[in-house]
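Novice: take a look and give me a structure for this.
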Amino acid sequence: MPELSSRIRRPEEFREVYHRVYREPPYHEDAAAADGFARQLADHAALPGFCVTTVGDGSEPGGLGGFAYGVHREAGWWHPRAADPAPPWLRRPLFYVYELAVVRELRGRGYGRELLDLLLADRTEPFAVLAASSRASARELYRRWGWTKVGELTGPPHGVDLLALPLTPRL
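Specialist: Okay, the predicted model is just below:
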């Protein structure tokens, strides 16, 4: 069962799950990329509005099998690698989902959806935004879950879309 938190326990487990997930196609990321992720996670965890959801792997008490995390971003923030400015209706506070990662053994059981749903359930921002590779199977899941394309990132890697999801009714 996914759990919500505002802090990271055992950061090395997050790095390991990230590495297991993102070394697979279409990403093919190496250990150095996982190390970079771990540094980024530590930086983000120190920001106001940081939130993480986790799911256990079932192998030991507290073992990590997946996670999703994001950070509140103030009005006017937009991804620094975005090819174009944010659409006018997105120039408001938003919640940026930096990662969703579920190990292969737990996929297909609804954990990814539960992790995101719990992460976004009580957010006060009107929109959530995330980046997704157009080559990843998760991209189609996001579309089915209501996320819509609002932009693209400049590469490398190429083919990464910015997706948005309304969290509260538009005024």
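Novice: alpha carbons only for contacts and neighbour counts from here, please
Specialist: Noted.
Novice: ok, Ala75 - how many residues close by?
Specialist: With neighbours defined by other C-alpha atoms under 10 Å, the count for Ala75 comes to 12.
Novice: can you confirm it is in a strand?
Specialist: No: using DSSP: H, G, I helix; E, B strand; the rest coil, the assignment for Ala75 is coil, not a strand.
Novice: my guess is it contacts Tyr96. True?
Specialist: No: contact between Ala75 and Tyr96 fails when scored by C-alpha atoms under 8 Å: they sit 11.8 Å apart.
Novice: where exactly do the strands run in the chain?
Specialist: 3-5, 51-56, 64-73, 94-102, 127-133, 148-152, 160-166 (DSSP state E).
Novice: mean neighbour count and distance to Pro11 added to these, as a markdown table?
Specialist: Converted to a markdown table, the strands of the chain look like this (neighbours: other C-alpha atoms under 10 Å; distance: least, C-alpha to C-alpha, whole Å):
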| stretch | mean neighbour count | distance to Pro11 |
| --- | --- | --- |
| strand 3-5 | 14 | 13 |
| strand 51-56 | 24 | 12 |
| strand 64-73 | 23 | 10 |
| strand 94-102 | 23 | 14 |
| strand 127-133 | 22 | 22 |
| strand 148-152 | 18 | 30 |
| strand 160-166 | 20 | 26 |
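Novice: this one next, for a side-by-side:
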Amino acid sequence: MTDHLPTITVHGPEGAHALREPLLAIRAEVKGPLSANGDGAWLTRAATHPGFRLVTVHVDAELVGYAFGYTLKRSSRFWDGLLTPPEDPGLLVEDGRRTFVGGDMMVLPHHRGRGYSHLLHDTMAHSRPEQRAALVVDPDIAQHAAYRAWGWTTLGEYRFTPDSPTYLAMLHDLPLTPARPRSRPPGRRIGEPATNTT
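Specialist: Presented below is the predicted three-dimensional model:
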């Protein structure tokens, strides 16, 4: 019996452009048909940010998942969506080097339960120069519990727009220390994660 090992690849902005259609296809399968304003412009915009990193996982020749993120700019308004300001307002100050923010992390439904999300997560945060990582997650109990098990702490409720659903903002100190390295499936890693890929 042949083992189908995952292959992890780290890309810069050029990878986001080259893989645009397959990435959008995965997002549509996971989250449903793209909305009128969800035609992929979000991916193009993300790839223009400093420190952009895209991580993909293939099984054989099939792209089965991806994750991306980038460095928050000094002028970022990312924290405007936080509904409950922290006791220390300094937590929300950005200097263009402080925070790596995670965007989408998607794995096709028929490939879940094999540790690919954790593999994407750890590769995404590996060797980042920022002090911390931030992300916004669905308040789904299982998803939230998974991130907490990976070492993330909850900062508070978050909305992208005043009328959007309520999510949870989370933080993780960098450099990353994998919480459960044994949960990773065996596989090959192609390309060392670059520092501040632009």
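Novice: rewinding a little: redo the strands of the first structure as CSV? Include distance to Val17 of the first structure.
Specialist: Shown next, in CSV, are those (distance: least, C-alpha to C-alpha, whole Å):
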stretch, distance to Val17 of the first structure
strand 3-5, 16
strand 51-56, 11
strand 64-73, 7
strand 94-102, 7
strand 127-133, 18
strand 148-152, 26
strand 160-166, 21
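Novice: centroid-nearest residue for the first structure?
Specialist: The centroid of the first structure falls nearest to Glu99 when counting by C-alpha atoms, centre = their mean (2.5 Å).
Novice: who are the contact partners of that one?
Specialist: The neighbourhood of Glu99 of the first structure, defined by C-alpha atoms under 8 Å, 6 or more residues apart in numbering, consists of 67-70.
Novice: what's the closest non-adjacent residue to the residue in the second structure that Ala38 of the first structure lines up against?
Specialist: In the second structure, the residue paired with Ala38 of the first structure according to TM-score structural alignment is Gly40. Leaving aside its sequence neighbours, Gly40 of the second structure sits nearest to Leu24 (C-alpha to C-alpha, 6 or more residues apart in numbering; 6.7 Å).
Novice: gap between the residue lying closest to Leu47 of the first structure once chain neighbours are set aside and Arg107 of the first structure?
Specialist: Closest residue to Leu47 of the first structure apart from its sequence neighbours, by C-alpha to C-alpha, 6+ apart: Val71 at 7.3 Å. Using C-alpha to C-alpha, to the nearest Å, Val71 of the first structure is found at 24 Å from Arg107 of the first structure.
Novice: correct me, but Leu108 of the second structure touches Ile26?
Specialist: Yes: with contact defined as C-alpha under 8 Å, Leu108 of the second structure reaches Ile26; the gap is 6.5 Å.
Novice: touching both of the two, which residues are there?
Specialist: 64-65.
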